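Novice: The sequence isn't on hand, but the structure is:
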C-alpha cells in the first residue's frame, strides 16, 4: 500500500512576491521644493544651507521657477546670507530671477528678525539684557555699508525710552554732537544713555576719534546729571564695548 504522502503530494510552495518597485525620485521643481520644505520643518536650525534658505524664501515670489540660481547669485553678489537680507530691495531686484515679489519676501524676513530682536529688549532693563541688546544692534547695523550713529536713551531703571538714529552717513562719515545728545536726553527725561555706531569696514576696533567724542559726551552729561553707560561699536566681525576695554 502506498504511503499517504505518495497519494496526496504536498503542494508546491508559492513563489515569493516580487519586491515593490522603488518610487522614482521626483526631480521636478515641485519635488525639490517639497524636499526643502520637509527638511525645513523636520530638521534643526542648520537643516538648510544659506542658499537653500534663500531659495525657500524666494518661492514666495515665484510659484514654479527654479530659484536656486537666483539664491546663489544673491550670495555671490552681496557676500553672505545676512548681507542679502540687509541689501537695498532695488539692488536685490537687479539679480536675475528675483523680481519685486522676491525682494519683498526677503525684506519681510529682515523686518521680522528686527522686530523679534527688538521685542526681547523693549521693556527690559538694558544692562540686564545686554546680550539681547547686542543681538538687536548686530541685526540692524553689522552689515550696513554706511556708518550709522544711534543713541539709546534710558530712564532711571535703565529701560529704553528712545532708540534714535542721530546720523546716517556715507562709508567714511559719522557724527555725534555732544550738545544735541545731552539736550535730547533732558528734553525726554532720560537719566542715562548708550552710544552706538557701526564700522562698515567690519572691524569694530575703536579709533581715537571714537574715544575722544565719547569722553566729550560723558563730560557734558556729567555736568547735567546724565550718565553715559557705554559706547558700543558694531562691525561684521563682532562688537567692542569701550567701557569693557577700559577706554572710558
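Specialist: That came through fine. Worth saying up front: this structure is predicted, and the values here are computed from it rather than measured. Residues are numbered from 1 along each chain as shown.

Novice: drop to CA atoms for contacts and neighbour counts, all remaining ones
Specialist: Fine.

Novice: Helix or strand: which one has residue 153?
Specialist: Under the criterion of DSSP states H and E, residue 153 resides in strand 148-154.

Novice: who touches that strand?
Specialist: If you take Cα atoms under 8 Å, 6 or more residues apart in numbering as the criterion, strand 148-154 is touched by 141, 160-169, 174-176, 181, 185, 190-198.

Novice: Which ChimeraX command selects the buried ones in those residues?
Specialist: Entered in ChimeraX, the line below selects the buried ones among these, by 16 or more other Cα atoms under 10 Å:
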select :141,160,161,166,167,174,175,176,181,185,190,191,192,193,194,195,196,197,198
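
Novice: does the spatially most central residue of the chain sit in a helix, a strand or a coil?
Specialist: The centre of the chain sits closest to residue 139, judged by Cα atoms, centre = their mean, with a distance of 4.9 Å. Taking DSSP: H, G, I helix; E, B strand; the rest coil as the rule, one finds residue 139 in the helix state.

Novice: gap between it and residue 80?
Specialist: Distance, residue 139 to residue 80, by Cα to Cα, to the nearest Å: 13 Å.

Novice: do residue 61 as well
Specialist: Noted for residue 61: a distance of 20 Å to residue 80, by Cα to Cα.

Novice: and here's the other structure:
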C-alpha cells in the first residue's frame, strides 16, 4: 500500500504471527508469493512470538527493586485523583524517576516529550530511538516497552470474542493503540466468525515507511483456514496521512473480489494514523 510509484515485483512471504481467541500467539504457514502494489518489497522476518503476561509484567515489578528508590515519588498525586490528574510530563517523570538519580527525571522527560510529541509517543518509541538519550537506562527502556505491551493487551481484551461491529469504538481504540505509532506500514487482518466476533487478529506483513505488500491469495487462503465468514483489513500510515491512496483503493477492490468468490465478506478496510483514521465503508469505497 504505497503512495509512491515504483515497478512491482513479488517475493515469497514469511510466516505470520497471530492472536487467536485464546490470546496465545501462533504461526501461520507461509504462502505462495502474490502481487505487490506499487513497490519492490523484500520479505521481512516473522515477528517474535508474543510474550506471556507474566513476562510482560516482570519489568514492572522489577522497578520496585531498582537502585534508585526515590522517596518523593508522589504516587498519591495519581492515587488520589483520576487518570487525567497529571500532565504527560509529570506522569512520565513519575514513571522514570524510579530508574534515575534524584532530580534526574524532570529535565529528561521534557527532552523525550519534545522528541516524540506525547507520552504515547515516548512509550511507543523503538528501543533504538530511546537509546539516543544516554540518560535513559536499559531498565527504563524495558519498563516503557512493558507499559506499551500492557496497554495493547488491555485494549485487545475489549474486542476479543465480542461482536466487532457492535463494539466499533473499542476496535478503533485497540487498533490505534497497536498501530498508530509504528514507524513502518503494517498489514493486519481481523478475521470474524458468522456472528462477527473476532476469531483471529493477525499481522500478515510489515513493509517500509510508505508501503506494505498485500497478497490477495494469501488473505483468502488464511480466511478459509480459519473458517472465517468475514474480515476487516487494517493498515497504518506512518506519514500521518490517513486518507486512502489510489493504490489502497485499487488493492482493496482486488481483495474484495477475491473474497467474494469464496463467499467471504470484506466488512471494511481501515487506515490508522496518529492524527486519526479512515474507513473505506464510511467513505463509500466498499
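Specialist: Structure received. All of these numbers come straight from a predicted model, not from anything done at the bench.

Novice: Fetch the TM-score of the aligned pair.
Specialist: Comparison of the two superposed chains (TM-score structural alignment, normalised by the length of structure 1) gives a TM-score of 0.83, and 218 aligned residues with a Cα RMSD of 1.6 Å.

Novice: about what we covered before: mean per-residue distance, the strand holding residue 153 of structure 1 to structure 2?
Specialist: Once fitted to structure 2, strand 148-154 of structure 1 is off its aligned match by 0.8 Å on average (mean Cα distance after the TM-score superposition for structure 1).

Novice: Just give me how far that strand sits from the chain centre.
Specialist: What separates the centre of strand 148-154 of structure 1 from the centre of its chain is 20 Å, taken as Cα atoms, centre = their mean, to the nearest Å.

Novice: What residues in structure 1 pair up with stretch 225-240 of structure 2?
Specialist: Mapped onto structure 1 using TM-score structural alignment, stretch 225-240 of structure 2 spans residues 187-202.

Novice: Need the distance between the two termini of the matching stretch.
Specialist: First-to-last residue span, stretch 187-202 of structure 1, Cα to Cα: 34 Å.

Novice: again, but for stretch 209-224 of structure 2
Specialist: Stretch 209-224 of structure 2 end-to-end distance (Cα to Cα) = 30 Å.

Novice: which of residue 61 and residue 80 of structure 1 has more neighbours?
Specialist: More neighbours surround residue 61 than the other of residue 61 of structure 1 and residue 80, with 20 against 15 (other Cα atoms under 10 Å).

Novice: quick one: the counterpart of that one in structure 2 and residue 229 of structure 2, what's the gap?
Specialist: Residue 61 of structure 1 maps onto residue 99 in structure 2 when the alignment is built from TM-score structural alignment. Separation of residue 99 of structure 2 from residue 229 of structure 2 (Cα to Cα): 49 Å.

Novice: on that earlier part again, quick check, the match of residue 61 of structure 1 in contact with residue 140.
Specialist: Yes. Residue 99 of structure 2 is in contact with residue 140 according to Cα atoms under 8 Å; the separation is 6.2 Å.

Novice: how about structure 2, which residue sits the furthest from its center?
Specialist: residue 71 (35.4 Å).

Novice: residue contacts, residue 214 of structure 1?
Specialist: With Cα under 8 Å, 6+ apart, residue 214 of structure 1 has these contacts: 195, 231, 248.

Novice: before we move on, back to that, counterpart of the strand holding residue 153 of structure 1 in structure 2, which residues?
Specialist: Taking TM-score structural alignment, strand 148-154 of structure 1 hits residues 186-192 over in structure 2.

Novice: got a list of what the residue lying closest to residue 69 of structure 1 once chain neighbours are set aside touches?
Specialist: Distances taken as Cα to Cα, 6 or more residues apart in numbering place residue 97 nearest to residue 69 of structure 1, at 7.8 Å, with adjacent residues excluded. Residue 97 of structure 1 sits next to 67, 69-70 when contact means Cα under 8 Å, 6+ apart.

Novice: ok, the residues you listed in structure 2, which still hold?
Specialist: Of these, the ones still in contact in structure 2 (both residues aligned by TM-score structural alignment, their matches' Cα atoms under 8 Å) are residue 70.

Novice: What about the contacts of residue 97 of structure 1, which one has the most neighbours?
Specialist: residue 67 (26 neighbours).

Novice: Hmm, residue 59 and that residue touching each other?
Specialist: Yes. At 7.0 Å, residue 67 of structure 1 counts as touching residue 59 under the criterion of Cα under 8 Å.

Novice: Next, count neighbours for the aligned partner of residue 138 of structure 2 in structure 1.
Specialist: Aligned counterpart of residue 138 of structure 2 in structure 1: residue 100 (TM-score structural alignment). Other residues lying near residue 100 of structure 1 total 14 when counted by other Cα under 10 Å.

Novice: element containing residue 100 of structure 1, please.
Specialist: Assigned by DSSP H and E, residue 100 of structure 1 falls in helix 99-121.

Novice: Packing partners of that helix?
Specialist: helix 50-58, helix 81-86, helix 89-92, helix 130-141 (3 or more Cα pairs under 8 Å, 6 or more residues apart in numbering; DSSP states H and E).

Novice: Which of the ones you listed sits closest to residue 6 of structure 1?
Specialist: For these, proximity to residue 6 of structure 1 was assessed by Cα to Cα; helix 50-58 is nearest, at 69.3 Å.

Novice: Quick check: buried residues in that closest one?
Specialist: By neighbour count with 16+ other Cα under 10 Å, helix 50-58 of structure 1 contains the buried residues 51-58.

Novice: and if you look at stretch 169-183 of structure 2?
Specialist: 170-183.

Novice: aligned partner of residue 220 of structure 1 in structure 2?
Specialist: Using TM-score structural alignment, residue 220 of structure 1 sits opposite residue 258 in structure 2.

Novice: go on, residue 230 of structure 1?
Specialist: Checking with TM-score structural alignment, residue 230 of structure 1 has residue 268 as its match.

Novice: coming back round to it: present the helices and strands packed on helix 99-121 of structure 1 as JSON lines; the columns should include distance to residue 109 of structure 1.
Specialist: Formatted as JSON lines, these follow (distance: least, Cα to Cα, whole Å):
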{"stretch": "helix 50-58", "distance to residue 109 of structure 1": "8"}
{"stretch": "helix 81-86", "distance to residue 109 of structure 1": "7"}
{"stretch": "helix 89-92", "distance to residue 109 of structure 1": "12"}
{"stretch": "helix 130-141", "distance to residue 109 of structure 1": "12"}
